[in-house]
Every structure is written in C-alpha cells, then in structure tokens.
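> the amino acid sequence is not available; the structure is as follows:
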C-alpha cells in the first residue's frame, strides 16, 4: 500500500479526480498518457502498491500531488550508479568547487529563491516540488563543502531563506513532516550564519505546524521562544510580523487578551507607508493592509464583531497576485459571517475560497473550507 500517495490524493479528491488531473496535466504539457480506462486501473494499482510509479507518470504525479520522489514511491527512486573514484580526490574536488562560490553565485541562489517565491504566491506550491528540492540540494551541497566562515555564511543565509520557503510550501500541500524537517534545516542554517532574524522567522512559522497538528499551546510557547532567539536584532517590520503571528496563534489557543495585546503591539511597531517588503529580510511582506487581514483573521477566530471591517479593508487593498492569501482571506470572511449568523454570505465566501484553493492546490486552505462548511 502506497500510503503517502493515497493520503495526498485523498486530501485533494477522489481517484477519478486524480485521473482527470493526470489527463489535464498531460494535455497542458503535451505528454502522452494511457487511456482514461487504463489510468483508472493505474491509479488503483499505484495506491495499492501493485504497480511501480516510474517514468513520465512519476513526473506528472509529483507535480499534481506536491510530493518528492521519496514520498511518492515510499522509497528513493533508483539512481544510476556513480563510478567508484578515489574518495579523497572526489572530496577535494567538491571542496575546491565550494571555495569558488562567489557572491555572484550566492546572488543567483537568492534570485532563484525569489523566483520560486513569486511562482508560489501566484500559482501555488504543488507544481514546484521538483524545482524546490533541486534548489535546496544545491544550497546544502554548497554549504556542506564550503570550509571557511567567510564562504559559509552567505550560503547559509541563502539556505535559511530557501528552506523556510520550502517548509511553508510543504505545509500548504499537506506534507507536514517535510515542512517540519525544512524548518529544522532553516533554523540550523540561520544559526550557522548567526542571523537571529532568520532563526526567529523560521521558529515562528514552524509554530503553525504545531497549530495545525492540534497543539496551539505549544505553538504559543514556540513563537515566544522565537522572540527570545531574535533578541534585539529584529527589524521593526519583522517585530510587527512576529507580534501578528503571536496574535493569530494566541487566538487559536483560546487566549483572547494575549491576542489583542499582540495585535496592538504589531500596529505600534509597523513602519508607516505602503511598502511591504522588509529590506533586511525579503521573505517578510507586511504593511497596514496585510496587518488588517491578519487582525481580521485573529478576531474572526475569536468571534469578534470587529473582524468584519478589518477583513473587508484587507480585501479592498489585497495585491491580486497574492492568490493563496486571497483564499485565506475568503475563509476568514466566511468564518466572520458565520459567527454573525449570515449564512448566505458565508457560503458565498466559501465558494470563492474553494475556487482559489483549487487554483493553488492548497490542501491547507481546502481543509479549512471543509471545516467551516461543516459548521453551516
């Protein structure tokens, strides 16, 4: 039984849904696949472990289900054996290559992370599994064989940012263990680079894994530990981001007073103006429009009437390229309307959220849509 594939598929739909998704992917990428009748048999046999996943079908399923090769096949895909060479010669060769990592190449790594972040924001994470895995592998390789601190540090910074992005993408497609491991990688890289901002950010995002796993109290402890890890070296925008994250997690932990205090602190330290990128940490997007969305989210979880106005302000100012954020915002609005007994409005927001979650392949938002739908 291929449990990983089966669970990933169930999170998205039926076996018939997967068959249609394979056919759609094949048309869009001009790949030849079997007939619909044969694909139905293949899907059943793949999930029951009676047929190996290989060739073009491995590529198709990776991108549809957001799984790595190892997760997809419940074991690594056999690689072509590498020639046996002298171990020292190979090691020195890799060390020499790593020594030649220049700031130009590090900037290339950063640019690749930014490109993947943009694609993720606009189209979702499910189709980026191969690219993200390859990107992380190159960064890890560069860091593993770099010897001197002046070479290691910039690579570690780049790895910390990429690993945290990969973790959030994994969480979005429902690969929670992979998300946790990526956050651990990001934390180690941040510690290697002596970058408290990256460490605090990775810890706070990792707290969301605990929340989704039903451990919000432990998540509160982790996000507060992130504050201690960051110390006095956090930028004002990152401080506001951490306060907002703490507010949301406190709301999910049933701590309304702590939630409201954190929201007030976030507003107090957020820089003025429409700019949303943190120049010291490009993974942070936060301005007053984003904070209004976050405030509405936290208050909606508390059933607070003040959520509605914040959420509609956020909807009016939301960047149209933030597709996944829009799905979350629609879920927040559905929840806020439901708390007020406005069932028709709640259903309409859920309809929009479901469409947006489908566009990005977000398992996380689909689960939330179904949770709120179950309360109607």
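Ah, there it is. Computed from a predicted structure; not experimentally measured.
> going forward, measure contacts between C-alpha atoms and count neighbours the same way
Fine.
> any idea how far stretch 20-29 is from the chain center?
Offset of stretch 20-29 from its chain centre (CA atoms, centre = their mean, to the nearest Å): 24 Å.
> check stretch 217-236 too.
20 Å.
> now do the contacts for the closest residue to residue 273 other than its chain neighbours.
Of all residues not flanking residue 273 in the chain, residue 287 sits nearest, at 7.3 Å (CA to CA, 6 or more residues apart in numbering). Shown in contact with residue 287 (CA atoms under 8 Å, 6 or more residues apart in numbering): 270-276.
> one more structure, for comparison:
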C-alpha cells in the first residue's frame, strides 16, 4: 500500500505532471525559486520511490498544496513523540507555566481557532495544515502540564473545539485517518473539560467519517448516541444540529430509513431556537439558524429524491452567505442532485460546474468526490 507523497497525490487524483504544474504555479505566486519541470519530474519519481528525501524547502510547498501534515507527506506511520523533560526543574517549570494559561493564553487559543475557522470557511483547509497542527500541539502541550481541574478545563475546552475543526478540515481534504484521530482527540478533550456539548458535537461530526466510509447505519447509531449524551446539558441549538445531522445520515443510509430521516428533520425544526441568532452562545462552532436549517432540509430531501427539495434549495441559494464557500459548493451539489432526480440534465450539469469551481477553490476532496459521482449519472 502506497504511503507518503504518492498516496496523497493519487488520493487527490493528480498525475505527476499535474503536481509539477501546481508546484510551479504555487512557487510563482509566492516568488519562490524551484527546479525546472524536467528536474521536478525526476525529484517526484525519486521521492515517491524512496530514492531521495523530500527536503524541508520542498516539503513547505507540498504540505499546503496537498493539504497534508509532514508525517503524511513523508509516509511516517508512527508519529508518537516522546516527552522531553530535563529533570524535575524543567517539569515544575512547565507545570507552573501551564497553571496560568487558563487566565492568560486560553483567550488567545480561542481567538486563533476562530481565525482558522474563518480562513477555512472562505479559503479551504489545504493551506492551513501547518498552522492547525502547531495550534493543536501548543494546546496539547499546555494540557499535558496542567495539573488541577480548574486549570485543565478551559484548556481542554479550547482543545476540543479546535480538534473538531481540525478533524472536519482533514475529512474535507480526504485525510480520513487524520480526521478520525482528530475526532478522538476532541472527544478526550471534551471529557477532560467535562463538556457534554463538545463531546456530543465531536461524536456527531465523527459519524460523517463512518458514512463516507460506507457504514451509514453505524453513522446513524453514533449520532443517536451523541444525542443521548447528557441531553439535559446540551444547548437547544446543538440538539437541533444533532437532529439535522441524524436526518442527513438517515437519508444517506437508503430508502429504508426515509421515515426516520423525515422524523429527525421535524425534530430539528422544533428544537431550533427562534432567537434570530446564527451561532450557539455556548458553543461557537455551531452555526445554525432557520436559513441554514432550510438549506439542510433541502439537502436531505434531495438525497431522498423528494421533488419538494428544489424549492427549498433555490430559496437557500438566494440567501446564501458567499463567505461559506465550501457550504455553497455542497448547495450546488444538492441542486444538481435534485435536477438529476427530475431528469433535467442541463440544469444539473450547470450546477455541477459551479460546484466544481467552488470545490477547487477550497481544495475540497470530499466535495469533488461527490461531484464526480453525480457527474457519472449525467
């Protein structure tokens, strides 16, 4: 089984020639000096066949270009890092520093997560891998040396939110193993933070990994288990989000779960607070208002082949926030699927073209896979 550069290149659907083209374009845009196309052809062949080591100079180009970590790029399987501490003095120094983080550094951690979330929403995740890895590593290091619960909880809460974001970014980039591990990190952090909100949200998003992997029934069970995770402590908007996620996953599971999909969707509509807010005050990673839920309803109906999906989706398109580039790519995919169900191939083709442009803009491997699947039905 291929690992390293060859694996991530082929997963992205790029030939070696395409990778060369993208590397040179990336370098030109940033005024970087790299080898000629002919030399790069030789380098890539040698990198992929373990005859040459990828230098840090080229790794710094390939990581954001392909949306992978350094270990994934180089094919490192075991990425465990040993704790480096030089005796008791160093240990106590790190513990003392961590003790003050809840008051000084946690707001900075949260602000950095928010910045990365905004950049991801507008530009995609592929160019943020290094920043996100460094961000998570800093919080994990802080949590490792935070001793008392009062110091650990705020750091763990920040880590849970950032890890869930990192996991969704990895899933979107096609790095399934990294996505799964990030969700496991988010769940452990949420448990350390004693936060059923973050735990349930991580479980709900992790269910999409199972659905994408071809285990929709298991995905439905996981998101239902998330809803049973101390529901009395979950916010109404989170409960609505989980119900909507259950509805989408039921729709993806096939016709036998159509009634369950409709039932979960109705539950989501009833649970969503009518407060005019877009984000959950208790959990800023949840974006959900009536417009978002209407778009989600259109997505579910399109997956079910329901003719009423069309009206919902076009209404959502009129009110779509252009800064949600990845979400809008999904919306155009939903429209294409709805038109395909009605045999309107020209309309479906037009929407898929727009969806492809948006997916390419964000580097979304996940959306490109769906686009190719729908294109195959034209």
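Received, thanks. Note that this is a predicted model, so its numbers are computed, not measured.
> for the contacts of residue 287 of the first structure, which single residue is the most surrounded?
In terms of neighbours by other CA atoms under 10 Å, the contacts of residue 287 of the first structure top out with residue 270 at 21 neighbours.
> who's in contact with the alignment partner in the second structure of it?
Under the alignment (TM-score structural alignment), residue 270 of the first structure pairs with residue 272 of the second structure. By CA under 8 Å, 6+ apart, the contact set of residue 272 of the second structure is 236-237, 239-240, 289-290.
> quick revisit: separation between the residue nearest to residue 273 of the first structure and residue 244 of the first structure?
Shown here: residue 287 of the first structure relative to residue 244 of the first structure, a distance of 11 Å by CA to CA, to the nearest Å.
> check residue 133 of the first structure too.
Residue 133 of the first structure is 30 Å from residue 244 of the first structure, by CA to CA.
> who's more crowded, these two?
residue 244 (26 against 14).
> I'd say that one and residue 258 touch.
No: taking contacts as CA atoms under 8 Å, residue 244 of the first structure lies outside contact range of residue 258: 11.1 Å.
> what's the mean deviation for stretch 236-246 of the first structure versus the second structure?
Its aligned residues in the second structure lie a mean 0.8 Å from stretch 236-246 of the first structure after superposition (mean CA distance after the TM-score superposition for the first structure).
> buried residues in that stretch?
237-246 (16 or more other CA atoms under 10 Å).
> can you pick out the most distant pair from those?
237 and 246 (14.2 Å; CA to CA).
> against residue 54 of the first structure, how distant is the residue of the first structure most remote from its centre?
Distance from the C-alpha centroid of the first structure peaks at residue 86, with 40.3 Å (CA atoms, centre = their mean). Here residue 86 of the first structure is placed at a distance of 32 Å from residue 54 of the first structure (CA to CA).
> next: residue 135 of the first structure.
Residue 135 of the first structure is 22 Å from residue 54 of the first structure, by CA to CA.
> tell me which of those two has more neighbours.
Legend: neighbour count by other CA under 10 Å for residue 135 of the first structure and residue 54, higher for residue 135 (20 against 13).
> where exactly do the strands run in the second structure?
Ranges of strands within the second structure are 279-280, 283-287, based on DSSP state E.
> can I get those in TSV with distance to residue 44 of the second structure?
Conversion of the strands of the second structure to TSV gives the following (distance: least, CA to CA, whole Å):
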stretch	distance to residue 44 of the second structure
strand 279-280	45
strand 283-287	39
